[in-house]
Structure formats: structure tokens, C-alpha cells
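Peer 1: Return atomic coordinates for the entry below.
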Amino acid sequence: MIRHAKKTRLIDIAHRLGVSKATVAAVLSAGGSGTVRFSEEIAEKIRRTAREMDYQPNISAKTLAGRASKVIGILIDSHAAIPRFRILEGIEHEATLRGYRCMIGEAHDSLENLRRNYDIFMQHGVDGVVCLSHDYPGMEEEFKRLFSDTLDKVVFIDAPNHPDASYINIDRAASTYQAVRHLHEQGARKIAFVRGQSLWKTTLQHEAGYRRAMEELGYPERELHIITTRKDFIQQREVSEESISRFIEHDVIPEKIDGIIGMNDLVSLAFIKALEAAGKSCPRDVMLVGYDNEKFSRYTAPALTTVDENYELQSKMIVDLLLEKINHPEKEMKGCFATVVPQLIIRESTEKMKQRRFFNENEA
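Peer 2: As a prediction, the model looks like this:
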């Protein structure tokens, strides 16, 4: 017969050390109670003994007693873009600074499964939830059906499809607008924007920023260069070199495009390599702006001008918003509570050249 190890209780720790159960509970309840006094020496003995005896707090009992679990849940798509996981990392860091731990629930392209993860969070008594993945094209009504009753516990990054949701906003349209204006100031006159096929809100926001900047610069619709990628353009976070080469052969060279805003830093890096293979170079022939400010972007040749969404600030703002909701449940909190404006990081890939080769009439 299998014997299961007996679970360590507060009273077991108290008996071993010869102190009261109330003292043990005060020390192990994340900071203690103002009514129970103990020395730091006793507190350290209790914490050490709890580790030795493998004590695990009963979160369900804590929540039933009306106390905070000091745990927050995070919902994220398991195939989300890398920057989402950078935000997740930042949230975990910010939560830890405030005495919270994180529980993560992943699903892919399924609001139903994300909702199931939310229900599991609630069964484990989490105090609140951050949702990083909810913008699924064509699933707007499903989102309302599945998440309308969760909004008192959940905060979002980017506006979800519900008027009562609490969220922080990322002004991606402004970032692409900045990129277009910068390329134009540096001398680019035929500026292309590379976008995916999807109808993700983030993609549409970037395109809106591109269109607004080009319109302000006096470009008619027919002179916009919006390059929509094929479905196989990015697979498993790898860029199709064949697709990039095709863009250069059929769009960049014939149209004499001299400025490109890539979908992200990886795509822009692939463009640099493909331009070299086609006998062109960056920034002499084509200037490039990436997105995400990946760590490698400063070490490329040339170093890549890019956009930084300030993931650290996003993480701090979203944790601040969630804790405000947790600590003040009586407040009516809905709508946008903060906006983060991404920053253009200027490097060598948009360096102004004395002579732009695509405007050399001998090559026209």
C-alpha cells in the first residue's frame, strides 16, 4: 500500500519551534499581521523551518477566509509574437516587486481555451488576471460571449471588443507615422510598408499610421506602396528568403523603392541580406526601419533603425492597473487608462547618403 506523505501544517511548524500557531501564520502570510509581534530572528527560523518541512500554503483556505492569494493570472497565446513574451517577462518582474506571483495560462487561436484557463485561475483563487491575447479577427462576438462576465477581474493590453473592459493602449499608428516621416526627412521618396495578410488590429493600426503620414506628405493613393505578404512569409518565426527576394525583384527594384518599413526587425534584417544578394545595399540604395528593437538589431550591419514599444513601461502600467482594480473593487473601472507611444530608435540603416543610387539617372 502506498503511503502519502502528510502535508505540513502551520501547527506542525509551531510545535517544532515552540511558538504559537498565530506567530507562524503571521510570519508566513507575506509580511505578517500588525497584532502579532515577533523578532526577525524568530521570523527567519520560521521561514527556514517551513522550507525544511516543505510547507505549502493552502491558497483556497486563504481566499475562503477573504484574504488575498497574492497570485495573478496571465493569459497568452502560445504562438504569440516574441514581444508578447517580453511583456509577460516584464509583468512577472513587476508583480514580484509588489509581492505577487504569476500563474500562466496558454492556448492557441482559441478564446474558448483561454476562457477555460481563466476558470482554472479562479478555482485557484487568483486575485486578478492580465490578458495579453484576445485580438482574433472574426471572433469579436465570441469574445463578448466568453469574457463579458470576467471584466471585473481582468485587464487587457490593447482595446478588446467590449466597451466595459479596462486596458492600456499602444499607439502603433503613431510609431509607423514617425517612421515614414523619418525616412522622408532622410531623403527617401518612394516609401514602402510591408504588412501581413491578417486583419489583426495591430496590423491595421500600423497601416493607418503609414497612410496618414504619406497623405500629409502629399502622396496620392496610387503612389502608396503597401506590400502584403503571403501566408507562408513567416513560418515558425523564420522569414521566407524566397519571398523577400521576390519582393526586391518585382517591387523594390522596378519601382525604385528607397525606403522600407518592415513588419519587425527579423524581416528588416532579411531585407538587408537580400538587397546585398541583388547588388544593392542599405542604406545607400534602400533605407530600412524595423520594429520591436530586438537585442540583435544594434549589432546588424548596418545597425538597424527600429521602433521600441517600451515593454517595460507597458508591463508596469498593466500591473499598476490590475492592482488598482484588485485593491479598489468598488471603483467602476472601464476604458483606456494609459497610452504608450513607441519610440523611434535611429541607427545606421536610415543614414542619409550624399548620393542615392536609385535616383541616379544613369541607372534609370
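Peer 1: CA atoms for contacts and neighbours, from now on please.
Peer 2: Will do.
Peer 1: Give me the neighbour count for the nearest residue to Arg357 once chain neighbours are set aside.
Peer 2: Leaving aside its sequence neighbours, Arg357 sits nearest to Asp285 (C-alpha to C-alpha, 6 or more residues apart in numbering; 5.5 Å). By other C-alpha atoms under 10 Å, 22 other residues sit near Asp285.
Peer 1: where does Asp285 land in three-state SS?
Peer 2: Three-state call for Asp285 (DSSP: H, G, I helix; E, B strand; the rest coil): coil.
Peer 1: With Thr339 instead?
Peer 2: strand.
Peer 1: element containing the closest residue to it other than its chain neighbours, please.
Peer 2: Of all residues not flanking Thr339 in the chain, Asn169 sits nearest, at 4.6 Å (C-alpha to C-alpha, 6+ apart). Following DSSP states H and E, one finds Asn169 within strand 166-170.
Peer 1: what helices or strands is that strand leaning on?
Peer 2: strand 154-157, helix 311-327, strand 335-340 (3 or more C-alpha pairs under 8 Å, 6 or more residues apart in numbering; DSSP states H and E).
Peer 1: can you rerun that using 7 Å?
Peer 2: Here strand 166-170 touches strand 154-157, strand 335-340, going by 3 or more C-alpha pairs under 7 Å, 6 or more residues apart in numbering; DSSP states H and E.
Peer 1: To compare against the first, here's the next sequence to fold:
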Amino acid sequence: MGRTKDERRAPGMHDVARRAGVSHQTVSRVVNEMPNVRPATRARVLQAIADLGYRPNSAARALVTRRSGTIGVVTSGSMLWGPSSALLGVERAAREAGYFVSLASLGSDPAQVGSTLAHFHEQAVEGVIVIAPEASLQHVADPLLTEVPVVMIGAPPAPDSAVRTTSVDQEMGGRRATRYLIGLGHKQIHHVSGPLEWFDASLRVAGWRAELAAAGLPDGTLLVGDWTARSGYAAGVRIRELIHGRSPQAPTAVFAANDLMALGVIHALAEAGLSVPRDVSVVGFDDIPGADYFTPGLTTVRQDFEELGRRCIEILLEALRGEPSIVAPIAPQLIERASAASPRD
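Peer 2: Modelled structure (predicted):
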């Protein structure tokens, strides 16, 4: 025999009330963790909820408590190591803080912005986090600022904006990589950057240039890549041409703005019979899994995405409590391996 209509539907608040022998309003107060419910009554309602397998309606609960337990996260949809690792760090930290994440990936379609913000509004998200590696996403959540706090990862802080920001100190990372190579004795240090419209890429370029200037060294050559190993390989071909042509601009060291481009550089040099680090030292950025198994193991700059996620959620919770946030950027760490050494005499 088939089940009746009442047996097929999910249990509701009235079913819980009937089972516990209380009013609908009492069940609502228990579900929404409101005071003025006797412990024995609360226990009876909770037991009825467990017996029936009742699941509260999160949208209705949000209307009562003004808490949905949900944070909206906007990303560009990039699968690159930095943005995807930042997303994972935020999701883990949000879960530890008792929040769920509602994810919106915008890609390159600006028409999606309106529908995304409307969706967040319908979900009654308590705050929005924007992982903004590119300038095009910097102001994407501005329309929600009057309703919920917004925290942005990656974008530089704007003094006149209510958006709170946090990031890994990318310029410091660029400086540390360059300073390390200078300390080994290198004077011609080229840089393979990411796309310059990315905040991380432009800040790493700034760090490289600032450290060269601080050491009294001339600017090296800037070769712009696109984060891929293929673009690193193309830069490596240009570098090996300078070396084989005995150009005065030929580098003894290369700082690549991510590990994949460093891998491409190393491959191009090896094809031409050049050895790393004997002929050219190479330093990367990110410390992706497997960077220590490159040939040779890659010296690189590590970003702490777990800490970035925790800081981001802390800032959002402070905003929800109406507290100020004063957060310094997270310092990256230089990881020394075998791909960099002193230049040959």
C-alpha cells in the first residue's frame, strides 16, 4: 500500500508541537534558541524534533533571529593555486566558526553580479567575502554594504570605503625573494610576473623593484606571464637567448611570480643545456605541493592560506559585532631549497 499524503510530507513545526504536547510558538522559541522556555519543556521539544527528524526552515528562522548562519563568498572562478587555496581557507575557517558558505563564481561575466547579489539577499547572508585577485572584482559587493559587512581578500585597502580587507603581504614576498638572491651575490635578477591587472602580480613586481633599488642595483628585465608553466617556458626561452648571446642584460637569477612559471623557466633553461642553479638561480612563489620535488627542489615563497582564512572570518565577525578591525597583512615565508645558489665567478 502507498503512504498517505501526511506520511509522505516532511514533518513540520506543528507535528513537533503535537508530539511534544506544546504550542507551535513554544517549538519556535526552542528552535530559535530563545529564552523563557522551561528546561523540561525544551528537552521534550528537542526529543520530539529528534524522533520526527524535523529540520527547521532556515529562511523562516533567519526572519525570526536575523541570523542565517550563512556567509556569501564571491570568487572569480579561477582554479589557480592562490585564489582556490584562499577559498578553501575561508570555507574551513567559516565552518569552524559555525557558518556555512554560499559560493558564487562570477567568472568573466559581469551580468552575473546582479543575480548573485539578489541570491545572497534572498538567503539573508550575514556577511559577504570577496576573493578579488583582479581589479574587476574590487567593487563587486559594494551594493550590499548598507545591509551586511563586506570583507575583501587581496585588494588593497581603500581609505574611503567601508569594505574591510585582508591579504598576504605580496610586496613583502617579492622583496624577500629578491633580497635572498641579492644576499647570494646576484646583481642581474630578472622577474617573470603574473598578469599585471592582478593585485598579487603587481605587488610582487613592486617588491622586486623596491629591493633592487634598496641594494643599489639596476632594474632587471620584467617578463610578463599569465601564471601558466607555458608562459614561464616562453620567458625562459628569452632568458636563455640573452645568456647564449652573452648579453650584458643576461641574468644570473630569476624570480618567478609563481611556482608553475618557475617550472617553465627551469624547463626552458634545461633544454638549452643550462643548469639550475649552476648557471641560473630560480626562485618561485606559492610553495605548491610538489615544489620540493622539482629538479632541483624549488626555493620559493610560501603563503599561509589557513591563517588568511582565519583572519578573514575574524574580521567579518568583528564587523558583525560592530567592532573595529586593525589587521596587518600576513607575512609570507621564504622556503630555501636547491634551486638558488651563489653565482659562478
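Peer 1: thinking again about what came up before, can you redo the helices and strands packed on strand 166-170 of structure 1 as CSV, where the extra columns are mean neighbour count and distance to Ser297 of structure 1?
Peer 2: Listed next are these as CSV, based on neighbours: other C-alpha atoms under 10 Å; distance: least, C-alpha to C-alpha, whole Å:
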stretch, mean neighbour count, distance to Ser297 of structure 1
strand 154-157, 25, 25
strand 335-340, 15, 21
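Peer 1: out of those, which comes closest to Tyr219 of structure 1?
Peer 2: Closest to Tyr219 of structure 1 of these, according to C-alpha to C-alpha: strand 335-340, at 28.3 Å.
Peer 1: Can you state the residues of structure 2 onto which the next helix or strand after that closest one aligns?
Peer 2: The C-terminal neighbour of strand 335-340 of structure 1 among helices and strands, as given by DSSP H and E, is strand 343-345. Mapped onto structure 2 using TM-score structural alignment, strand 343-345 of structure 1 spans residues 333-335.
Peer 1: same question, stretch 314-327 of structure 1
Peer 2: Counting by TM-score structural alignment, stretch 314-327 of structure 1 corresponds to 308-321 in structure 2.
Peer 1: Run through who's touching the matching stretch.
Peer 2: Stretch 308-321 of structure 2 is contacted from outside by Ala86, Gly89, Val90, Ala93, Ala94, Gly127, Pro149, Val151, Thr166, Ser167, Pro324, Ser325, using C-alpha atoms under 7 Å, 6 or more residues apart in numbering.
Peer 1: Report the buried residues of that stretch.
Peer 2: Leu308, Gly309, Arg310, Arg311, Cys312, Ile313, Glu314, Ile315, Leu316, Leu317, Ala319 (16 or more other C-alpha atoms under 10 Å).
Peer 1: Pull the most distant pair out of these.
Peer 2: Leu308 and Ala319 (16.6 Å).
Peer 1: Can you add distance to Pro296 of structure 2 and give the contacts of stretch 308-321 of structure 2 back as a markdown table?
Peer 2: What follows is these, written out as a markdown table (distance: C-alpha to C-alpha, whole Å):
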| residue | distance to Pro296 of structure 2 |
| --- | --- |
| Ala86 | 27 |
| Gly89 | 29 |
| Val90 | 33 |
| Ala93 | 34 |
| Ala94 | 37 |
| Gly127 | 44 |
| Pro149 | 46 |
| Val151 | 39 |
| Thr166 | 34 |
| Ser167 | 30 |
| Pro324 | 46 |
| Ser325 | 42 |
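Peer 1: Just the buried ones from those residues?
Peer 2: Buried among the contacts of stretch 308-321 of structure 2 (16+ other C-alpha under 10 Å): Ala86, Gly89, Val90, Ala93, Ala94, Gly127, Pro149, Val151, Thr166, Ser167.
Peer 1: Checking the third one next. Helix, strand or coil?
Peer 2: When you say that, I think you mean Val90 of structure 2. Bear in mind the rule, three-state DSSP; under it Val90 of structure 2 is helix.
Peer 1: residue boundaries of the helices in structure 2?
Peer 2: For structure 2, the helices defined by DSSP state H occupy 5-8, 13-20, 24-31, 39-52, 58-65, 81-96, 112-122, 170-183, 199-214, 229-244, 259-271, 305-320.
Peer 1: and for the match of strand 343-345 of structure 1, what are the contacting residues?
Peer 2: Residues beyond stretch 333-335 of structure 2 that count as contacts (C-alpha under 7 Å, 6+ apart) turn out to be Arg176, Ala177, Thr299, Thr300, Val301, Arg302, Gln303.
Peer 1: One more: stretch 191-199 of structure 2?
Peer 2: Outside stretch 191-199 of structure 2, the residues touching it (C-alpha under 7 Å, 6+ apart) are 133-135, 154-155, 201-202, 205, 221-227, 235, 254-257.
Peer 1: Now the most centrally placed residue in structure 2: closest residue in space that isn't a chain neighbour?
Peer 2: Among the residues of structure 2, the one closest to the centroid is Ala86, at 2.1 Å (C-alpha atoms, centre = their mean). Leaving aside its chain neighbours, Ala86 of structure 2 sits nearest to Phe305 (5.5 Å; criterion: C-alpha to C-alpha, 6+ apart).
Peer 1: Check Thr202 of structure 1 too.
Peer 2: The nearest residue in space to Thr202 of structure 1 (C-alpha to C-alpha, 6+ apart) is Arg172, at 7.1 Å.
Peer 1: Now check the one you found against structure 2: what is it aligned to?
Peer 2: So, by TM-score structural alignment, Arg172 of structure 1 is matched to Gln170.
Peer 1: Tell me, how many residues neighbour its match?
Peer 2: When neighbours are counted by other C-alpha under 10 Å, Gln170 of structure 2 comes out with 27.
Peer 1: Surely it and Arg204 touch.
Peer 2: Yes. Shown here, Gln170 of structure 2 and Arg204 form a contact pair, counting by C-alpha atoms under 7 Å, at 5.5 Å.
Peer 1: Pro302 of structure 1 -> structure 2?
Peer 2: Checking TM-score structural alignment: Pro302 of structure 1 goes with Pro296.
Peer 1: how close does its match get to Val283 of structure 2?
Peer 2: Pro296 of structure 2 sits 11 Å away from Val283 of structure 2, taking C-alpha to C-alpha, to the nearest Å as the criterion.
Peer 1: same deal with Ala272 of structure 2?
Peer 2: For Ala272 of structure 2, the distance to Val283 of structure 2 - C-alpha to C-alpha - is 19 Å.
Peer 1: Who has more neighbours out of these two?
Peer 2: Val283 (30 against 13).
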